[in-house]
Each structure stands twice: as C-alpha cells, then as structure tokens.
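>>> when you get a sec, could you give me coordinates for this:
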Amino acid sequence: MPVTAILIRAQDHVATLTGSVAAGNIVLITGQGETREIAALGDMPAGHKLAVRPVRQYDQILKYGEVIGEATQDIAEGEHVHIHNCWGVKARRRS
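Alright, predicted model coming up:
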C-alpha cells in the first residue's frame, strides 16, 4: 500500500508525508483536489514535505496556502522539500 501525503490547499506546492517513503516508491496525494500518485525521487521521513509540482529557483513555496519559504534551486515534482533546497520565510534571500 502506498504512503500518503496530505495536500492542505489546492494551490500548495507541497504535501506532508504521513509515513516514510523510499526513493522510487509511489506516494498517494490526498486532501484537496482529486487523489493522485507521485513517485518519490528520494528517501523521505514521515512528516516531511514532498513537492507536488515543479518549483523554480527563487519561487515562493506554498503550504497551507501561505508562503513557507523560497526555493534555493529548481525542485522537481516528487522531490523532498527541506533545508537543502529552500530558505525559510525569515531566512529568505535578500535582494
């Protein structure tokens, strides 16, 4: 049975994993919109964020319909979204 991830708002870029997932395994995205499947691009622990759509470098990342950070590099659908590829709201890049 696939691991699930909960999408809080339809416009969000990330969903929260309800269990750990290994690279290549399918994650069932539930919550807002139609349920769909995304392949995990890496190992991820429960409670972490999975990209549900591509995010470009410097784009804001949405969760709960709110900005939670900014991408420090391009992030692919299915990729782990964490401190290795995004800045938090307070640590955001200064222009």
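
>>> C-alpha from now on. contacts and neighbour counts both.
Fine.

>>> for residue 26, give me its contacts.
2-3, 37-40 (Cα atoms under 8 Å, 6 or more residues apart in numbering).

>>> cutoff 7 Å now
Contact analysis of residue 26 by Cα atoms under 7 Å, 6 or more residues apart in numbering lists 2, 37-40.

>>> out of these, which sit inside strands?
37-39 (DSSP state E).

>>> show me where this protein has helices.
Using DSSP state H, no helices are found in the chain.

>>> okay, strands next: where are they in it?
Using DSSP E, the strands of the chain run over residues 3-7, 14-17, 26-31, 36-39, 49-51, 60-63, 66-71, 80-81, 86-88.

>>> let's see this one next, to set against the first:
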Amino acid sequence: MAGKSKVIVINEKDNVATAIVPLKAGSTVVVETQGRTERIKLLSTIAMGHKFALQEIAKGADVIKYGEPIGQTTAPISRGEHVHVHNVVSHRGRKEGA
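Below you'll find the model as predicted:
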C-alpha cells in the first residue's frame, strides 16, 4: 500500500483518525489534516475501521469525529492510542437526562 494513506481524518476538527487497513502497534502512520502532514507512532494495534487519537485527549473530554462529538472519554487517551469502548462511552443512543 505504498504511497496510499492507511488512515482517514474526516473533518479538520476531529481528534481521532480511522484506520482503513489493520495497523500494528509501534508502527508510524502518516496523517494529513488541515493542510499539514504528521507522523504518529501507534501505541496500540488498530483494527481496520477502528480509531486512534491524533492528540492527547483528557478524561471526560469529547471524542470528535465528523467534526462532531461522538463520545466522551472514560480515561486519558494518549496520542496514537486505540480509541474504542474500553476508553470511551458513546453518545449514540443516549437520551438527554439519562
């Protein structure tokens, strides 16, 4: 897959990227956002379709994808770390006041 991106960032406001191929812990991926290119070392193995943090995300902070909050962290998440149900509670299906 040389020369092709292995991840996508949907909106410039996003603090996560999505793997479009399986990615190994310890590998470095190239991420293009807001007209700049960054290299991020992955701290976790990332399955295809799963997310990883583009930056440090504090406990209780919003996870942003599509430029919108999709969940809230339950623990601090490091740059390059897997972002999934083990460290995020989804906003999907949650009712106001619940």
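
>>> quick one on the thing from earlier: for residue 95 of structure 1, find the nearest of the strands of structure 1.
Among the strands of structure 1, the nearest to residue 95 of structure 1 by Cα to Cα is strand 66-71 (12.8 Å).

>>> mean shift between that closest one and structure 2?
Compared with structure 2 after fitting, strand 66-71 of structure 1 deviates on average by 0.3 Å (mean Cα distance after the TM-score superposition for structure 1).

>>> now for residue 40 of structure 2: what does it line up with in structure 1?
Counting by TM-score structural alignment, residue 40 of structure 2 corresponds to residue 38 in structure 1.

>>> skipping adjacent residues, who's closest to the residue nearest the centre of structure 2 in space?
With distances taken as Cα atoms, centre = their mean, residue 16 lies nearest the centre of structure 2, 2.6 Å away. With sequence-adjacent residues excluded and distances taken as Cα to Cα, 6 or more residues apart in numbering, residue 16 of structure 2 is closest to residue 53, at 4.5 Å.

>>> about what we covered before: got the contact list for the match of residue 40 of structure 2?
With the criterion set at Cα under 7 Å, 6+ apart, residue 38 of structure 1 makes contact with 26-28, 78.

>>> how about the nearest residue to residue 43 of structure 1, chain neighbours excluded?
Using Cα to Cα, 6+ apart, the nearest residue to residue 43 of structure 1 is residue 22, at 4.2 Å.

>>> I appreciate the help and will end here.
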